[in-house]
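Enquirer: when you get a sec, could you give me coordinates for this:
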Amino acid sequence: MQEVKLRETDDFIKLGQALKKAGLEESGADAKEDIQAGLVKVNGEVDTRRGRKLVDGDIVSYNGQEFKVVK
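Expert: You can find the predicted model right below:
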């Protein structure tokens, strides 16, 4: 499973930013569309909030791929 690392000074990353950082979305606009369309799951549940704060241990699923947020 791929990992998305938080910066040392951060306690969270927003869902849209995490999708881009993981390389699963090209732009914030693409991420916003797919999140609002219900295509993204956080910890097994659909989340339609682009600004959802992801913390250490959260698992995101999108388009058959998964990544874990790590500190």
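
Enquirer: please count neighbours and contacts with C-alpha atoms only from this point.
Expert: Noted.

Enquirer: report how many residues lie close to Lys5.
Expert: Neighbour count for Lys5, taken as other C-alpha atoms under 10 Å: 18.

Enquirer: need the contact list for it.
Expert: Lys5 makes contact with 69-71, according to C-alpha atoms under 8 Å, 6 or more residues apart in numbering.

Enquirer: now the other sequence, so there's something to compare against:
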Amino acid sequence: MQRIEFPLEGEYVELNQLLKLAGLCDSGGAGKQIVASGAVTVDGDVELRKTCKIRAGQLVRVADVEIHVVAR
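Expert: The predicted model follows:
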């Protein structure tokens, strides 16, 4: 499993933007499609809200990639 540590700037990042910024897709629109497909979990639960606010300390998983969101 690939592990990405994402340093959060600010209070939160929207889930679709996180997928883009982490390099898992090319655009926020593509990130929305990935979320809508049910392929994304946040802290172990499937997340279907495309603009869900992701904060430091949360774990996002897509396929075999884990994104650990950490405070900057």
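
Enquirer: mind checking the TM-score on these two?
Expert: Once the chains are overlaid, their TM-score stands at 0.90 when taken by TM-score structural alignment, normalised by the length of structure 1; 69 aligned residues with a C-alpha RMSD of 0.9 Å.

Enquirer: if we can go back for a sec, for ChimeraX, what selects the buried ones among the contacts of Lys5 of structure 1?
Expert: Buried residues among the contacts of Lys5 of structure 1 (16 or more other C-alpha atoms under 10 Å), as a ChimeraX selection:
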select :69,70
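
Enquirer: now the contacts of Lys5 of structure 1 in a markdown table, with distance to Ala29 of structure 1?
Expert: Supplementary listing: the contacts of Lys5 of structure 1 in a markdown table, determined by distance: C-alpha to C-alpha, whole Å:
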| residue | distance to Ala29 of structure 1 |
| --- | --- |
| Val69 | 21 |
| Val70 | 24 |
| Lys71 | 26 |
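
Enquirer: restricted to strands, list the contacts of Lys5 of structure 1.
Expert: Counting by DSSP state E, the part of the contacts of Lys5 of structure 1 found in strands is 69-70.

Enquirer: from the contacts of Lys5 of structure 1, which is closest to Glu26 of structure 1?
Expert: When the contacts of Lys5 of structure 1 are compared for distance to Glu26 of structure 1 (C-alpha to C-alpha), Val69 wins out at 18.9 Å.

Enquirer: which position in structure 2 aligns with the closest one?
Expert: Under the alignment by TM-score structural alignment, Val69 of structure 1 pairs with Val69 in structure 2.
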